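Novice: model this:
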Amino acid sequence: MRATYSPLHFKPAIESASDAQCLACHKEVLEDKPRVASPAGVKAADSLAWYQRTSTYSGDQDTFHRRHLTTPLAKKLMNLKCNTCHQGHDPREEAPGSSATAAPQSDNAFTLRKQVNPETTCLKCHGQMPAKEIMGLPGPWHEVKEMFQNDCLTCHAAIRTKRHQVTYLNAEAIEAMAVAGKESKTADDVCYGCHGGRSWYRIAYPYARNAWPGMGDITPEWALQRPQHSESRFLKAEPKP
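Specialist: Presented below is the predicted three-dimensional model:
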């Protein structure tokens, strides 16, 4: 019970908590490994998980947290921390009737609290790509990508060029990997992988419109409600002259 109410599970302490502090109690999230074989006897080595089918992933099947924190791809392209997604939660609100201030058991509309808010975390990399609505493409990317040589940089070498400048991504590595994939025509696995290719939701994430060189003065209608810069907690410190 004392650990449940540790200050690290609440704001503001969670915002500055280090991975070492979190993993002191939750180290099992990195130590657990997938089963060698399923209960039905299917060996993991003889089957491919969905993420193993992409050109950007290499290695054996791995667990959710390890794929986001410790695999070669995660270390190369991402810089995720425990508190990138986990921003603390009040255990008194986990279920209805759990405390004097929680929703009553009779409240059928109550939704159990999640450990993270997927709308502000998971959706960033697992949302849909609004290819037609925003980019004006003639169809979904997986249907029209050959028209663009399977290369997002065909257009995005000059459009929205200030991207990935957040602390939880390695911007230089992402750009370099996308450029390296141009010859093999696998560049879109890098970009599309996080912009629709691994979508778990039916909606898209409303990315901030960080100003880029040559950006027009007119804001399109679909972007009127978009923020003008990324979330403050993820902004990179500007290098001092």
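
Novice: for the rest of this, base every contact and every neighbour count on C-alpha atoms.
Specialist: Noted.

Novice: so the residue nearest the centre of the chain is in which element?
Specialist: With distances taken as C-alpha atoms, centre = their mean, the residue of the chain nearest its centroid is Cys125 (3.5 Å). Assessed by DSSP states H and E, Cys125 sits inside helix 122-126.

Novice: longest helix of this structure, counting residues only.
Specialist: The helix that spans the most residues within the chain, counting by DSSP state H, is helix 171-184.

Novice: for it, buried residues please.
Specialist: 171, 174-175, 177-179, 181-182 (16 or more other C-alpha atoms under 10 Å).

Novice: what helices and strands are in contact with it?
Specialist: With contacts taken as 3 or more C-alpha pairs under 8 Å, 6 or more residues apart in numbering; DSSP states H and E, helix 171-184 sits against helix 72-77, helix 187-192.

Novice: any idea which of the ones you listed is most buried?
Specialist: Each of the helices and strands packed on helix 171-184 was scored by mean neighbour count; the highest is helix 187-192, a mean of 22, by mean count of other C-alpha atoms under 10 Å.

Novice: Proceed likewise with the subsequent sequence, for comparison:
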Amino acid sequence: MKQALAAAALTLLVSAGFLLWIAEDMAPRAEFVAHVEPPQAAETDYLRAAYSPLHFRPAIETAEDAQCLACHREVLEDRVRAASPSGLRAETLRAWYQETPTYAGEQDTFHRRHLVTPLAKKLMSLRCNTCHQGHDPREEAQGAAADSARQDDAGFTLRKQVNPETTCLKCHGQFPWQLMGLPGPWEAHKAAFGDNCLNCHAAIRTKRHEVNYLNAAAIEQAGKEGADACYGCHGGRSWYRISYPYPRTPWPGMPADVPEWAKNRPTQSEARFLGGVAQGTRP
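Specialist: Model prediction:
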């Protein structure tokens, strides 16, 4: 009797388990959803950005300002401090460049003074790659390797720096009065020449300023209005004790004899500055 009851109980348990399995198998199942990674933010890898082809030749030679400013816009949005750490307020002081007669306006930052201030827009047409020409990814400073570019017109330093002897010196060198045969510095003797550079340069070295980082027509007009516009870039803002050896581009009526100091001068500007020469003012 006991064996019969045990067998019946076992049969009942097996039947109940089978029914539960059937019910679970027939129940509606949730739709399968493939695993999807959550959306990722744009990649911000520093090395990928630092070694972008845009930072090197040849891409940097044709780079547009908009491409540079996509990452470096702070150079135009930055402003000078309202007050120095010692409490001196900017509006009560004058920066060195505000002492030049051709600068007008409040103090401004380095890049803005060269790109977007009224004087920069009127007389210049500087671009980011006028000064920034990239660097060799194999080395930190050009000229360090035997086969790398020299530190001259064909070689610039570091991605974020420039070779000042081939950029800054163009407009921030000394006034070479000795080469011009003047009795002394322009500031001391300009009255003797009517404070007018065109008294001589209406006929001498008349082929000038025809490079794509300057607005030649606007510069010539400014020179007619006063010598301060000329002197502003030819000695008036000198950072260096030397002058820039400008190319001696041939001009109509140029004497056949070449002065000793000019015998090693090039006869035209670097090739990259000759394409798309700017005329007049830019927008």
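
Novice: quick one on the thing from earlier: who wins for proximity to Trp200 of the first structure among the helices and strands packed on helix 171-184 of the first structure?
Specialist: helix 187-192 (13.5 Å; C-alpha to C-alpha).

Novice: now do the closest one: everything it contacts.
Specialist: For helix 187-192 of the first structure, the external contacting residues (C-alpha atoms under 8 Å, 6 or more residues apart in numbering) are 54-56, 150-152, 174, 177-181, 197-198.

Novice: how about stretch 136-148 of the first structure?
Specialist: 129-132, 151, 154.

Novice: any chance of the helices and strands packed on helix 171-184 of the first structure in TSV, with distance to Leu112 of the first structure too?
Specialist: Formatted as TSV, these follow (distance: least, C-alpha to C-alpha, whole Å):
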stretch	distance to Leu112 of the first structure
helix 72-77	30
helix 187-192	32
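
Novice: now do stretch 196-216 of the first structure: which range of the second structure does it align onto?
Specialist: The aligned range for stretch 196-216 of the first structure in the second structure is 235-255, by TM-score structural alignment.

Novice: same check on stretch 149-166 of the first structure?
Specialist: So stretch 149-166 of the first structure sits over residues 194-211 in the second structure, by TM-score structural alignment.

Novice: now do the buried residues in the matching stretch.
Specialist: Neighbour counts over stretch 194-211 of the second structure (16+ other C-alpha under 10 Å) mark 196-198, 206, 208-211 as buried.

Novice: three-state assignment of Leu182 of the second structure?
Specialist: Classification of Leu182 of the second structure by DSSP: H, G, I helix; E, B strand; the rest coil places it in coil.

Novice: so what does it match up with in the first structure?
Specialist: Matched to the first structure by TM-score structural alignment, Leu182 of the second structure sits across from Leu137.

Novice: roughly how far apart are that match and Lys27 of the first structure?
Specialist: 44 Å (C-alpha to C-alpha, to the nearest Å).

Novice: again, but for Phe64 of the first structure
Specialist: In terms of C-alpha to C-alpha, Phe64 of the first structure sits 14 Å off from Lys27 of the first structure.

Novice: also Ala3 of the first structure?
Specialist: 14 Å.

Novice: so for the two, which sits in the more crowded spot?
Specialist: Between Ala3 of the first structure and Lys27, Lys27 has the larger neighbour count (other C-alpha atoms under 10 Å), namely 13 against 9.

Novice: counterpart of that one in the second structure?
Specialist: In the second structure, Lys27 of the first structure lines up with Arg73, judged by TM-score structural alignment.

Novice: now the strands: where do they sit in the first structure?
Specialist: In the first structure, no strands are found when defined by DSSP state E.

Novice: quick one: the helices in it?
Specialist: Secondary structure of the first structure, counting by DSSP H: helices at 19-26, 28-31, 64-69, 72-77, 82-85, 122-126, 141-144, 153-156, 171-184, 187-192.

Novice: now those helices as TSV including distance to Glu221 of the first structure?
Specialist: Output for the helices of the first structure, formatted as TSV (distance: least, C-alpha to C-alpha, whole Å):
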stretch	distance to Glu221 of the first structure
helix 19-26	40
helix 28-31	43
helix 64-69	34
helix 72-77	32
helix 82-85	30
helix 122-126	21
helix 141-144	22
helix 153-156	20
helix 171-184	28
helix 187-192	24
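
Novice: which one, of those, ends up nearest to Val42 of the first structure?
Specialist: Between Val42 of the first structure and those, the tightest spacing by C-alpha to C-alpha is seen for helix 64-69, at 19.7 Å.
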